[in-house]
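**Student:** With the sequence up front, the predicted model follows.
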Amino acid sequence: MSGTKRITDHVCQLGEGPTYDPATGTLYWFDIVGCKLLEKGMPDGELVIHELPFMASGLAVIDPVRQMLVTEHGLYIREVTTGKLTLHKAVEGDNEITRSNDCRVHPGGALWFSTMAKDERTGAGAIYWYREGEVKLLFPSITIPNSICFSPDGRIAYYTDTHQNLLMRIACDPVTGLPAGEPQIFYAHTGEGGLDGSVADAAGLLWNARWGAGCVDVYSQDGKHVRSVPVPARQVTCPVFVGKDASHMVVTSAWKGMSEPERAADPQAGCTFLLDVEVKGRFDPPVRL
C-alpha cells in the first residue's frame, strides 16, 4: 500500500455501516441522513449510489441474491439486482424519534443491531438481536449505541454507548449469538473524541473508529490500547476489513454537525478511506434468515 487514500470523491454527511461482501468483492456503506446506500467494487470499481426511501445504516449478506438492510423502520430484505425492498421485521417502525445505527453479524449468523434518537436524546436507543426470524431486545436505554463486534470464536461481544465512552464486553453463546452473562467494562475512554464503530480481527484485536479524534485505535483482548492509525478526517465512524484475504481496512467518516469553519479546517470530512495499514482481518458470515 502507498498511503491512506480516499476510495471515491463522494462525500457523506454521515458515512456509516461499511460492509464487505467477499463473494463479489463489493463494499457497501451508507450516508444515513442522506438516505443513500453506496456500492463499490474493490479496489477500482465505479461508485454506484442507491437512493433509499428512508434512513438506513447497515447491511448484512443473506445469500448471493439478497441482503438485509437495517433501517429506521426495521429490517428489510433487499434484492441485489433490482434494489427491491421488502419489510421483513418491523422494529421501532412506529417510533418517529429513532433511526437505526450500528450493526454486525455474529459468527453464528445472528445480527446485532441498534437504534438511537435522530436528535441524540439521552436513553432513546437500544441494541437488538435477530436470528432466523426472531427479534429480541438486548440492551435498552442507550443514547448512541456503537462498537458492535465479536471475537472470532463468537464467545465475546462488544458494544458501547458513545455518550458514556465505556466499551463493554459480554460473554456470548457461540452458536446463537445471545448474551451469556452480564456486561463488563472492557475499556473506559477518557481522552479526545468518542468511541464509535468497531470490528475485531482474526487474532481478536479490536479496531475502533474514534469520532472526533481522526484515528482508528487498536485494543488487545485484555483491553489495553495497542496503537492508533491516523485518518485524515476527524469524525471517523466505522472500520471494515476488505480484500480477498481481509488484509486491508476501509473506514467511513462524517461532516454532520460541523460548522463551515470546521469543515474548511477538515476538508476530507465525510470521505471514505482505504487505510495505510496491513491487517489480519476476517469476514462476517451471512445473517441467518
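**Tutor:** The structure has been received and is ready for your questions.
**Student:** From here on, just use CA atoms for contacts and neighbour counts.
**Tutor:** OK.
**Student:** Grab the nearest non-local neighbour of Glu182.
**Tutor:** What sits nearest to Glu182 in space, not counting adjacent residues and going by C-alpha to C-alpha, 6 or more residues apart in numbering, is Ile170, at 6.0 Å.
**Student:** How far does the one helix or strand that neighbour maps to sit from its chain's centre?
**Tutor:** Taking DSSP states H and E as the criterion, Ile170 maps to strand 166-171. In terms of C-alpha atoms, centre = their mean, to the nearest Å, the centre of strand 166-171 is found 16 Å from the chain centre.
**Student:** moving C-terminal of that strand, what's the next helix or strand?
**Tutor:** Next element after strand 166-171 (DSSP H and E): strand 184-188.
**Student:** helices or strands next to the helix or strand following that next one in the packing?
**Tutor:** Next in sequence after strand 184-188, counting helices and strands by DSSP H and E, comes strand 194-200. Applying 3 or more C-alpha pairs under 8 Å, 6 or more residues apart in numbering; DSSP states H and E, one finds that strand 194-200 contacts strand 145-150, strand 156-161, strand 206-211, strand 236-242.
**Student:** would you list those in TSV and tack on distance to Lys84 and mean neighbour count?
**Tutor:** Shown next, in TSV, are the helices and strands packed on strand 194-200 (distance: least, C-alpha to C-alpha, whole Å; neighbours: other C-alpha atoms under 10 Å):
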stretch	distance to Lys84	mean neighbour count
strand 145-150	27	29
strand 156-161	31	25
strand 206-211	32	27
strand 236-242	25	30
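**Student:** between these, which one is nearest to Thr98?
**Tutor:** strand 145-150 (12.0 Å; C-alpha to C-alpha).
**Student:** can you list contacts of that closest one?
**Tutor:** 101-107, 112-116, 125-127, 156-162, 167, 195-200, 208 (C-alpha atoms under 8 Å, 6 or more residues apart in numbering).
**Student:** Comparison target, given below:
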Amino acid sequence: MQVFDHTACALGEGPMWHPERGELFWFDILGKRMFAKGAQRREWQFDEHVSACGWVDRDTLLMASASGLWRFDIPTGDRELVTALEADNPTTRSNDGRADPQGGFWIGTMGLNAEAYAGAIYRYYKGELRKLFDRITISNAICFAPDGTRAYFCDTFSKQIQAVALNSDGWPEGEPEVFLDLKGEGLNPDGAVVDADGNLWNAQWGASRVAGYSPAGAFVRAIDAPASQTSCPAFGGPDGTTLFVTTAAVGLDEAEGGKTFYGPAGTTGQREHRVIL
C-alpha cells in the first residue's frame, strides 16, 4: 500500500468513498476533523468529536458526531442537526458507522476513555433513531452483506465479530451470533467493510493489516499496511477495486502512523450505499 494522504491523524477513522463525487472522506476523531480528497483536498474543523458519515446526495452527507447525526452541506460546510445521539451523556462519543443497503445508517458509540460497556449501536432509518445493541465497550466493524440480509458489528474489546440477520427493512431479527472469534490469535477487530462477493475485510488494530474472511468466516488473505494501528478500510476508486485504510498515531512513535493509505484490493467492493433521510 502507498500513502494516500500524509496527514498523521491521532485517530484516523470512518473512510467513505463518495461514488458521485469521486472523493474519499475520512476523519481524525481525536483531532475533531473531517477530510476529503479527490481532485482537490479539503478539511473541516469541528468543536466536538466527529467519526463517520454516509452520503445522502452529491452535496450532502449524514455525519456522526459526539452529540448527534447532522446533515452536512459539502460545498458550504454548514450543518443541521437531524437527531441527537447520546447528547445528554458527556462521557461518550460516536465511533464506527456505515450506511446499509436499505438506506439506513448504523452508528456506534463508546466511552471517551473506552469505559467498559458504556457504548451502544444505533440505526437511523426514515426519521427514527433506534438503539439496537447496548453494553458495547468499543463499537466497530459495522458493515453489511451485499443483499442486505445480514449485518456485522463488533465490540473490539471482545475480539469477536458478530453477525445478525436483517429483515426487508434492514432491522435486525433474532439474536446476533459470533461470526469470527479472534481471541485465539490475539487480534483486535476494528473497522470492516464487505466486498461485492460477500467477503468481510477487517482492519486489525496493532497487526498492520486488513484481513479478508469469506461469508462462512474462513480466512481468505491479508493485505499488509505500512502502519500498525489500522483502524478502518473502505473500497473506492472509479471501479471499486481500490482499498483505502485509515490508521492511528495515538500512543505511538511510528513514522507512518496516522496516515491514510491506498492500494489494489484484489477484489471489487460494494458501492457505498446512499442514506435515505
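**Tutor:** On my side now, so go ahead. Source: prediction; values computed, not measured.
**Student:** that older thread, turn the helices and strands packed on strand 194-200 of structure 1 into a markdown table, columns for distance to Cys35 of structure 1.
**Tutor:** Below are those laid out as a markdown table (distance: least, C-alpha to C-alpha, whole Å):
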| stretch | distance to Cys35 of structure 1 |
| --- | --- |
| strand 145-150 | 19 |
| strand 156-161 | 23 |
| strand 206-211 | 21 |
| strand 236-242 | 17 |
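**Student:** between those, which one is nearest to Pro18 of structure 1?
**Tutor:** Per C-alpha to C-alpha, nearest to Pro18 of structure 1 of those: strand 236-242, 6.1 Å.
**Student:** Mean deviation, the closest one versus structure 2?
**Tutor:** Superposing on structure 2 places strand 236-242 of structure 1 at an average distance of 0.4 Å from its equivalents, by mean C-alpha distance after the TM-score superposition for structure 1.
**Student:** Can you check which part of structure 2 that strand sits on?
**Tutor:** Matched against structure 2 by TM-score structural alignment, strand 236-242 of structure 1 falls on residues 230-236.
**Student:** Run a quick neighbour tally on the residue nearest to Glu182 of structure 1.
**Tutor:** 19 (other C-alpha atoms under 10 Å).
**Student:** counterpart of it in structure 2?
**Tutor:** Using TM-score structural alignment, Ile170 of structure 1 lines up with Val164 in structure 2.
**Student:** Test my guess that its match contacts Gly170.
**Tutor:** No: with contact defined as C-alpha atoms under 8 Å, Val164 of structure 2 does not count as touching Gly170 (10.6 Å).
**Student:** And for structure 1, the residue most distant from the center?
**Tutor:** Pro261 (27.9 Å; C-alpha atoms, centre = their mean).
**Student:** element containing that one?
**Tutor:** Going by DSSP H and E, Pro261 of structure 1 is part of helix 260-265.
**Student:** what does that helix rub up against?
**Tutor:** 255, 269.
**Student:** and the helix or strand just after it, how far from structure 2 on average?
**Tutor:** Sequence order places strand 273-274 as the next helix or strand after helix 260-265 of structure 1, per DSSP H and E. Its aligned residues in structure 2 lie a mean 0.3 Å from strand 273-274 of structure 1 after superposition (mean C-alpha distance after the TM-score superposition for structure 1).
**Student:** Check the offset of strand 273-274 of structure 1 from the chain's centre.
**Tutor:** 15 Å.
**Student:** matching residues in structure 2 for that strand?
**Tutor:** Strand 273-274 of structure 1 maps onto residues 261-262 of structure 2, going by TM-score structural alignment.
**Student:** which stretch of helix or strand covers Thr83 of structure 2?
**Tutor:** Per DSSP H and E: strand 79-84 holds Thr83 of structure 2.
**Student:** what sits up against that strand?
**Tutor:** 67-73, 129.
**Student:** now those in a markdown table, with secondary structure and neighbour count?
**Tutor:** Converted to a markdown table, these look like this (DSSP: H, G, I helix; E, B strand; the rest coil; neighbours: other C-alpha atoms under 10 Å):
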| residue | secondary structure | neighbour count |
| --- | --- | --- |
| Ser67 | coil | 21 |
| Gly68 | strand | 19 |
| Leu69 | strand | 26 |
| Trp70 | strand | 21 |
| Arg71 | strand | 22 |
| Phe72 | strand | 22 |
| Asp73 | strand | 18 |
| Leu129 | strand | 19 |
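**Student:** before we move on, back to that, how near is the residue farthest from the centre of structure 1 to Ser253 of structure 1?
**Tutor:** 18 Å (C-alpha to C-alpha, to the nearest Å).
**Student:** thought Leu202 of structure 1 was touching Asp153?
**Tutor:** If you look again at residue 202 of structure 1, you'll see it is Ala, not Leu. No: here Ala202 of structure 1 does not reach Asp153: they are 9.4 Å apart, not a contact under C-alpha under 8 Å.
**Student:** what's the counterpart of Gly14 of structure 2 in structure 1?
**Tutor:** Match for Gly14 of structure 2 (TM-score structural alignment): Gly17.
**Student:** Let me fix that, I meant to ask about Leu112 of structure 2.
**Tutor:** Per TM-score structural alignment, Leu112 of structure 2 is aligned with Lys118.
**Student:** in terms of contact, does that match touch Thr98 like I think?
**Tutor:** Yes: counting by C-alpha under 8 Å, Lys118 of structure 1 does reach Thr98; the two are 5.3 Å apart.
**Student:** Please say which of these two ends up with more neighbours.
**Tutor:** Remark: of Lys118 of structure 1 and Thr98, Thr98 carries more neighbours, 21 against 17, as counted by other C-alpha under 10 Å.
**Student:** ok now stretch 251-264 of structure 1, how far from the chain's centre?
**Tutor:** Worked out by C-alpha atoms, centre = their mean, stretch 251-264 of structure 1 lies 19 Å from the chain centre.
**Student:** same deal with stretch 53-69 of structure 2?
**Tutor:** 13 Å.
**Student:** cool, stretch 238-248 of structure 2 as well?
**Tutor:** 12 Å.
**Student:** which of the residues in that stretch are buried?
**Tutor:** 240-248 (16 or more other C-alpha atoms under 10 Å).
**Student:** Over to stretch 104-119 of structure 2?
**Tutor:** Quick answer for stretch 104-119 of structure 2 (16+ other C-alpha under 10 Å): 104-112, 114, 117-119.
**Student:** got the contact list for that stretch?
**Tutor:** 52, 54, 64, 91-100, 120-126, 134-140, 142, 170, 275-276.
**Student:** One more pass at 6 Å, please.
**Tutor:** 91-99, 120-125, 135-139, 275 (C-alpha atoms under 6 Å, 6 or more residues apart in numbering).
**Student:** What of stretch 207-217 of structure 1?
**Tutor:** Contacts for stretch 207-217 of structure 1 (C-alpha under 6 Å, 6+ apart): 192-199, 218, 227-231, 233-238.
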